[in-house]
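Undergrad: Predicted structure and sequence below. I'll ask about it afterward.
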Amino acid sequence: RPLPLSYMVFDGPALQPPLVFLHGLLGSKGNFRAIARALVQRSGRKVLTVDARNHGESPHSPVMSYEAMSLDVQRLLRQLHLPKCVLVGHSMGGKTAMTLALQQPDLVERLVSVDISPTESVTVTDFQAYIAAMRRVSIPARIPRSTARRLAEDQLSPVVQVSAVRQFLLTNLVESEGRYTWRVNLEAISHHLAKIMGFPVFHAPYPGPTLFLAGSDSPYISSEDYPEIERLFPEAEIQYIPGAGHWVHADKSQEFITAICNFLL
C-alpha cells in the first residue's frame, strides 16, 4: 500500500516537467534544499524534494523495498497531477528512481541516478556499521539540544570517523517531549538492509535519456557496472565529477548543478 510522502516544493515558472529529488539512505528532503533553489534559478523548472518512507517526516512502515518506494512516489505524482517528471535520485533514491522508470517509463521524461548503479552495493558500503552505531547511541532525557548532539557525535565517532558523515547522520537526531530519538526507522531499515543494497530484477529497459552522475573518488559506479547499466538504460550517459565522493551534490555542488542543467538541455 503506497504511503503519503512528505515533500517540499520550490516553484519555477517553466512549463516543462518538474525535477523530483529522491534522497539516499538515512537522508531527507532537506539534503537538496540549496540545490533545488539553485536549479529553479538556473533551469526555471519547479523542483520537489521528497522524504522516502521511514525517513524524514514521511510515515514509517515495516515494509522497505524499491517496489514499495516506487509506488509511494507514483502516488505522489498522481496526487500532484504530474503526468511526467525528471527523476533525480541519490544512492537509495537513485535505485528508487530507476525502479520507477523501469516500471512506469511514461511517467519519467528523464532520469538521473547519482552515484549508484542498478547492481548490488554491499561490497562498497559502510551503512550497516553506521546503522548499528546509531542504534547503540544513548542520550539522557531533558538535556540541551547542543549537549545531546555532542553526546551522540562522541558515541558515533569510533565507528563513523569522517566528520562530514557524522554531521549527515546527526541531521536525523530529533527531540520529542524532552527525549532524543532518531527520526529514521532504524529497525525497518536494518531489517531490510540487504534488500536496499540490492536491486530488483528487470528485463525490459527504460528507453529515455538517462544520466549516471558519479563521484570520481567514489566506488559506487565502476566499469564492472557498465554492462548492466547499458542493458537496462540503453540511452545512458555516465559522467564522473572530479574530486567528488559518494555525496556528489554536497562535495561539488556547482559542478553537480551544472551537470544537471546540461542534461536538461
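TA: Everything's here; your move. Remember, predicted model here, so these are calculated numbers, not experimental data.

Undergrad: going forward, measure contacts and count neighbours with C-alpha atoms only.
TA: Noted.

Undergrad: Quick one: the helices in the stretch 1-150 of the chain, in order.
TA: With DSSP state H, counting those that start in this stretch as the criterion, the stretch 1-150 of the chain has helices at 33-43, 66-79, 92-103, 127-136, 145-156.

Undergrad: Make JSON lines from these and add mean neighbour count and distance to residue 211 to it.
TA: As requested, the helices of the stretch 1-150 of the chain are exported to JSON lines (neighbours: other Cα atoms under 10 Å; distance: least, Cα to Cα, whole Å):
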{"stretch": "helix 33-43", "mean neighbour count": "18", "distance to residue 211": "16"}
{"stretch": "helix 66-79", "mean neighbour count": "18", "distance to residue 211": "19"}
{"stretch": "helix 92-103", "mean neighbour count": "26", "distance to residue 211": "11"}
{"stretch": "helix 127-136", "mean neighbour count": "16", "distance to residue 211": "25"}
{"stretch": "helix 145-156", "mean neighbour count": "16", "distance to residue 211": "34"}
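
Undergrad: Okay, one more to line up with it:
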Amino acid sequence: MSALCRLALTGRLRARQSLRLFPGQQDVCVLAPSVRTASSSSPVNLTYDVFDGKGESTPLVFLHGLFGSKSNFHSIAKSLVQRTGRKVLTVDARNHGNSPHSSVLTYEAMSSDLKHLLAKLHIEKCILIGHSMGGKTAMTTALMQPGLVESLVVVDISPSQTTTRTNFHSYIQAMQEMKISSDIPRSTARRMAEDQLRRLVKEHSVRQFLLTNLVEQNGHYAWRVNLEAISAHLDDIMSFPNFTSTYDGPTLFLGGASSAYISSDDYPEIQRLFPNADIQYIPDASHWIHADKPLDFISTIISFLQS
C-alpha cells in the first residue's frame, strides 16, 4: 500500500480528498480531487478564461455541457475573437473543471453562479452560448435575468425532459467503478481507464470526452468532476425548471441534424418560452456540434450575431 493510502487510513490525509479504496488490490487508490468546496446555498466563484477582443461589442459567454469544461470551447473562442473582435469568456460550471464543488447542482444554482461571475467582472450584458447542460443554464439565466442577456444561443438542447435520450446513468456508473493503480504513467492510466469505461460506454468519442476529466495528483488519479453531486442531481440536470415568464430577446436553437436532442415535439415549448426563437440544424453533426463541425458552428454563430 502506498504512503498516501496509509495516511488516508490513519486519518491524516486531508478530509476533502475523499479517499476511496478498493479491497483486494494492492496500491490501488482513487482520490477525489482536492478542490474548494462551497456552501450549499451561496453562489460559487466560477473559474473562467478570457479571450480579449479589441472591439467594444457585447461579450460572448460560453457554457459547457455535463462532464465538460471551459477548455471545450477554447478553439471556438479564439476564432470568434479573431473574426468578430468581441471579448469571449469560457466558464467552468460548478462541480466541473476547476470550479469549486458543491452538493447542489440545479439550474437555478448554476444561473446564480453565472450572475455572480458577471457582476464580479462588471459585465452588465452578454450574449450567452450554452451547450447541453450549459444551454439549460443559459435558458434559465435568460428567463430569470433577461436584462443580463442581449441574445441567446442554445446548442443541441431544449427546455424539455431529456432523460430518455441519454446514457448518463451508465457513464456515471462506469466512472464510479473505475480502479486505477497508483504511480503509473499518465498514458498507462488513460489506457487503463478507457479499458474499464468500455463495458458501459460504447462510443469511443464519449470515452475520450469523459477521460478529459481524469487528473493526476502526486501519482494518484482522480475524476475532477463531482460525481457524487452529478449522480444525486441527474434528474434535475435532465429536466428543466418550470417557468411562466418568457425571454423575448433574439434566440437561436442550434441542433445537430444527427442528434435527437431538439425534436419537433419540443417546438411548442421553445416557442412558448422564447417567442423570438429561430431553430436551425447543422448537417452531419451529432450532439457535440462544435467538435463535429467547428467551421459551420462558428459561421452560424457569426450569422446570428449579425442578424
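TA: Okay, I see it. Computed from a predicted structure; not experimentally measured.

Undergrad: Superpose the two chains and report the TM-score.
TA: Remark: TM-score between the superposed chains equals 0.99 [TM-score structural alignment, normalised by the length of structure 1]; 265 aligned residues with a Cα RMSD of 0.5 Å.

Undergrad: Now distance to residue 15 of structure 1 too, for the helices of the stretch 1-150 of structure 1, in JSON lines please.
TA: Below are the helices of the stretch 1-150 of structure 1 laid out as JSON lines (distance: least, Cα to Cα, whole Å):
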{"stretch": "helix 33-43", "distance to residue 15 of structure 1": "11"}
{"stretch": "helix 66-79", "distance to residue 15 of structure 1": "16"}
{"stretch": "helix 92-103", "distance to residue 15 of structure 1": "21"}
{"stretch": "helix 127-136", "distance to residue 15 of structure 1": "39"}
{"stretch": "helix 145-156", "distance to residue 15 of structure 1": "43"}
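
Undergrad: mind checking which of the ones you listed is nearest residue 216 of structure 1?
TA: For the helices of the stretch 1-150 of structure 1, proximity to residue 216 of structure 1 was assessed by Cα to Cα; helix 92-103 is nearest, at 17.2 Å.

Undergrad: okay, the angle between that closest one and helix 66-79?
TA: 80 degrees (axes from the mean of the first three to the mean of the last three Cα atoms, to 10 degrees).

Undergrad: elements contacting helix 92-103 of structure 1?
TA: strand 19-22, helix 66-79, strand 85-90, strand 108-114 (3 or more Cα pairs under 8 Å, 6 or more residues apart in numbering; DSSP states H and E).

Undergrad: In a markdown table: the ones you listed, plus distance to residue 48 of structure 1.
TA: Listed next are those as a markdown table, based on distance: least, Cα to Cα, whole Å:
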| stretch | distance to residue 48 of structure 1 |
| --- | --- |
| strand 19-22 | 5 |
| helix 66-79 | 10 |
| strand 85-90 | 10 |
| strand 108-114 | 14 |
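
Undergrad: Spatially central residue in structure 2, please.
TA: residue 65 (3.1 Å; Cα atoms, centre = their mean).

Undergrad: which residues touch the corresponding residue of structure 1 for it?
TA: Aligned by TM-score structural alignment, residue 65 of structure 2 pairs with residue 24 of structure 1. Residue 24 of structure 1 is in contact with 89-94, counting by Cα atoms under 8 Å, 6 or more residues apart in numbering.

Undergrad: can we see that at 10 Å?
TA: 31, 51-52, 55, 89-96, 114, 116, 247 (Cα atoms under 10 Å, 6 or more residues apart in numbering).

Undergrad: With residue 242 of structure 2 instead?
TA: Residue 242 of structure 2 touches 140, 159-160, counting by Cα under 10 Å, 6+ apart.

Undergrad: Using the three-state scheme, assign it.
TA: coil (DSSP: H, G, I helix; E, B strand; the rest coil).

Undergrad: What distance do you get for the equivalent of it over in structure 1 to residue 260 of structure 1?
TA: In structure 1, the residue paired with residue 242 of structure 2 is residue 201, using TM-score structural alignment. Distance of residue 201 of structure 1 to residue 260 of structure 1, computed by Cα to Cα, to the nearest Å: 27 Å.

Undergrad: Can you give me the stretch of structure 2 that stretch 210-224 of structure 1 aligns onto?
TA: Mapped onto structure 2 using TM-score structural alignment, stretch 210-224 of structure 1 spans residues 251-265.

Undergrad: List the buried residues for the matching stretch?
TA: Neighbour counts using 16 or more other Cα atoms under 10 Å place 251-257, 259-262 of stretch 251-265 of structure 2 among the buried residues.

Undergrad: Since that was my last question, I'll sign off now.
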